[in-house]
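Trainee: return atomic coordinates for the entry below.
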Amino acid sequence: MEHRYLGHSGLRISEVTYGNWLTHGSQVENDVATQCVRAALDAGITSFDTADVYANTVAESVLGEALKGERRESLEIFTKVYWATGPKGPNDSGLSRKHVMESINASLQRLGTDYVDLYQAHRYDTRTPLEETMQAFADVVRQGKALYIGVSEWTAEQITAGAAMAKELGFQLISSQPQYSMLWRVIEDEVVPASREAGVSQIVWSPIAQGVLTGKYLPGQPLPAGSRATDEKGGASTISRFLADETLEAVQQLRPVAESVNLTMSQLAVAWVLQNDNVASAIVGASRPEQVHENVGAVGVRLPDEVMTAIDEALDGVVERDPGLTARNAPQDRPT
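Mentor: Below is the predicted model:
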């Protein structure tokens, strides 16, 4: 495993982060989830990403239990706040001071730790003044409950404003967690340049496009049984945008490209996002331990220029690049 610095901080995280968005507490049983975490640790992964909303708080509990007994100082644990959890009352979502302060305490209890290394705003809250949110994060850091602060799916303008305010308040905003893959490149034109200027790195989710970039989904063929595309608990809705036959046909053109550099298609996808020097880590999930070991095979790989060109040529016409999608996909009101 190799590690990269996160933003302008001194924190180093593993190039592959293990995430449990659609798996722990939802898609897989707890014993399998624990096996996947053990596989991540065995592979040298030290960074683990979760959120209070995943499986309505259960994912945090499962991850905390799976990491029990590990040396805390050897891990980087990330979680998030924004979406509604629990009974979903009027203050059970958003980035108000009340919700942030209550949520960090609940997350720490579920994770079984005194602090998280990175606490992230899961979305931007248009209903709460940015000053209120950032002051709450500053207090969370000063109380020692989080070491660093990050955001997820914020626009370039929001990242710039948030980083500037964090600096004024005496703490660091060091990370952005956006969707990023060969097929979804909307952060490249605006978010990445703004992040570089602000001293923020990307920790990207869905680098394999919900599994589409593994090549297992074939154009004109039934969806594989037991795959994320058949999961009605959330997986099917998130992957649907990538299942058009035109996209699946283009993805199949990547198979010989991957073979030319002795990588599997999923390894090629993870290696591709890690080529971006503003990306500190790629988040991968797993429903089986062997998936973890496969994805870690992308660590340290540098793709030649001709391979990067071949990827662009194969996917020409099916790549989403519109930077406006970050804002358009964001909630405009608090969830209830």
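Trainee: only C-alpha atoms from now on, for both contacts and neighbour counts.
Mentor: Noted.
Trainee: just the terminal-to-terminal distance for stretch 222-242.
Mentor: This stretch, stretch 222-242, spans 15 Å end to end (C-alpha to C-alpha, to the nearest Å).
Trainee: separation between the residue positioned nearest the centre of the chain and residue 310?
Mentor: The chain has residue 205 as the residue nearest its centroid, 3.2 Å off, counting by C-alpha atoms, centre = their mean. Distance, residue 205 to residue 310, using C-alpha to C-alpha: 23 Å.
Trainee: quick revisit: what sits against the residue nearest to the centre of the chain?
Mentor: 177-180, 282-284 (C-alpha atoms under 8 Å, 6 or more residues apart in numbering).
Trainee: residue 264: which of those is nearest?
Mentor: Residue 264 lies nearest to residue 284 out of these, by C-alpha to C-alpha, at 14.8 Å.
Trainee: wouldn't that closest one be in contact with residue 207 here?
Mentor: Yes: contact criterion C-alpha atoms under 8 Å: residue 284 and residue 207 qualify, at 7.4 Å.
Trainee: where do the strands sit along this protein?
Mentor: For the chain, the strands defined by DSSP state E cover 3-5, 12-14, 16-19, 47-49, 76-81, 116-121, 146-151, 173-176, 201-204, 279-284.
Trainee: tell me the residue in the protein that is farthest from the middle.
Mentor: Outermost in the chain, C-alpha atoms, centre = their mean: residue 220 at 29.9 Å.
Trainee: let's see this one next to it:
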Amino acid sequence: MEFNKLGNSGLSVSKIAYGNWINHGGKVDEDTANECVKAALDVGITTFDTADVYSETKAEEILGRSLKSIRRESIELCTKVCHPTGNGPNDRGLSRKHILENCNASLRRLQTDYIDVYYAHRFDPTTPLEETMLAFADLVRQGKVLYIGVSEWTSEQITHGAALARELKIPLIASQPQYSMLWRVIETDVISTCQREGLGQVVWSPLAQGVLTGKYLPQQPIPTQSRANSSAGKPFFDKLAHRWMNDNVLTAIQNLKPIAQEIDLSLAQLSVAWVLQNHNVSSAIIGASNPEQVRENAIAARIKLEPEIMQQIDNVLEGLVEYDPSKTG
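Mentor: Purely as a prediction, here's the structure:
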């Protein structure tokens, strides 16, 4: 495994992070989840990503049990707050009440005393940003949170948040956006804003919800065992990846396979390696439904793609890539 500093901070993160959205408490049983975490540790992954809302809080619980015997200082444990965790009017958003209450709940579920990077899972337009950032600042001062991050914030939102973070003297160091060969909306302005403000990118869905593994074929039914057909994954697949389920995109993805084979990679490895070629990306989050997927995708941390390979990829996907920054979030 290789490591990067996260933004302008002193925190090192593994170039491949292990995320448990959908899988833990949803698509896979707990024994398999434990095996996946063990595989992640075995290949040198130290950065683990979850959220209070994943699998209705069960994902945090399972990850906490999986990591219970690991020396806490040897890993970076990250979680998020914003999405609804209950039915009450205050069980959502980035109010002071929701942030403080849910941080304490996440700490209990994760069986830890502190969170390495605590993300605002989305921007909350219903709460003053000053209230949100002050609540995060108090958690930092209390030692419950070491660093702050944001997920799917626009360039303007990041700029305002970073200004408040400087005023409050707290380390806002990470942006967690969706990023893949097919989804490049952060390249327009989010990345440049984060460079200016000192935030690194910890990207999610580098495989575009599995579409970039090449397992979905043009003019063929969706595989029965795929995320697109699982009870846990289908709602998110339909929301995030349905845009790519057309023959033009799926055919182009099949045309990427010879490029991967040319350099002895699977299409999944090529896709994860692609996002890591962007020097602004500190880490790429992978999920897994079995340990072998963890081991396979972790290889991408060591891959250097030559400029001609990057150009070949762009040529194959020309006209199919989304760049519109208004689709952030």
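Trainee: could I get the TM-score for this pair?
Mentor: Aligned and superposed, the two chains score 0.98 in TM-score terms (TM-score structural alignment, normalised by the length of the second structure); 326 aligned residues with a C-alpha RMSD of 0.8 Å.
Trainee: follow-up on the earlier one: settle it for me: which of residue 284 and residue 207 of the first structure has more neighbours?
Mentor: More neighbours surround residue 207 than the other of residue 284 of the first structure and residue 207, with 29 against 25 (other C-alpha atoms under 10 Å).
Trainee: who's in contact with the more buried one?
Mentor: Residues in contact with residue 207 of the first structure (C-alpha under 8 Å, 6+ apart) are 179-182, 269-270, 273, 282-284.
Trainee: which of those also appear as contacts in the second structure?
Mentor: Retained in the second structure by both residues aligned by TM-score structural alignment, their matches' C-alpha atoms under 8 Å are the following of those: 179-182, 269-270, 273, 282-284.
Trainee: highest neighbour count among the residues you listed?
Mentor: When neighbours are taken as other C-alpha under 10 Å, the top entry among these is residue 282 (30 neighbours).
Trainee: mind checking what residue 324 of the first structure lines up with in the second structure?
Mentor: Applying TM-score structural alignment, one finds that residue 324 of the first structure aligns to residue 326 in the second structure.
Trainee: out of the contacts of residue 205 of the first structure, which is nearest to residue 306 of the first structure?
Mentor: Using C-alpha to C-alpha, residue 180 comes nearest to residue 306 of the first structure of the contacts of residue 205 of the first structure, at 21.0 Å.
Trainee: just to revisit the earlier point, distance to residue 195 of the first structure for the kept ones among the contacts of residue 207 of the first structure - can I get that in a markdown table?
Mentor: Converted to a markdown table, those look like this (distance: C-alpha to C-alpha, whole Å):
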| residue | distance to residue 195 of the first structure |
| --- | --- |
| 179 | 15 |
| 180 | 14 |
| 181 | 17 |
| 182 | 20 |
| 269 | 22 |
| 270 | 21 |
| 273 | 16 |
| 282 | 16 |
| 283 | 18 |
| 284 | 22 |
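Trainee: residue 15 of the first structure: which of those is nearest?
Mentor: For those, the closest approach to residue 15 of the first structure (C-alpha to C-alpha) belongs to residue 282, at 6.3 Å.
Trainee: OK, contacts around the equivalent of the closest one over in the second structure?
Mentor: Per TM-score structural alignment, the equivalent position to residue 282 of the first structure in the second structure is residue 284. Residue 284 of the second structure makes contact with 15-17, 202-204, 206, 272, 275-276, according to C-alpha under 8 Å, 6+ apart.
Trainee: how many other residues sit next to the residue nearest to residue 134 of the second structure when sequence neighbours are not counted?
Mentor: In space, and not counting its chain neighbours, residue 134 of the second structure is closest to residue 168: 7.4 Å by C-alpha to C-alpha, 6 or more residues apart in numbering. Here the number of neighbours of residue 168 of the second structure (other C-alpha under 10 Å) works out to 15.
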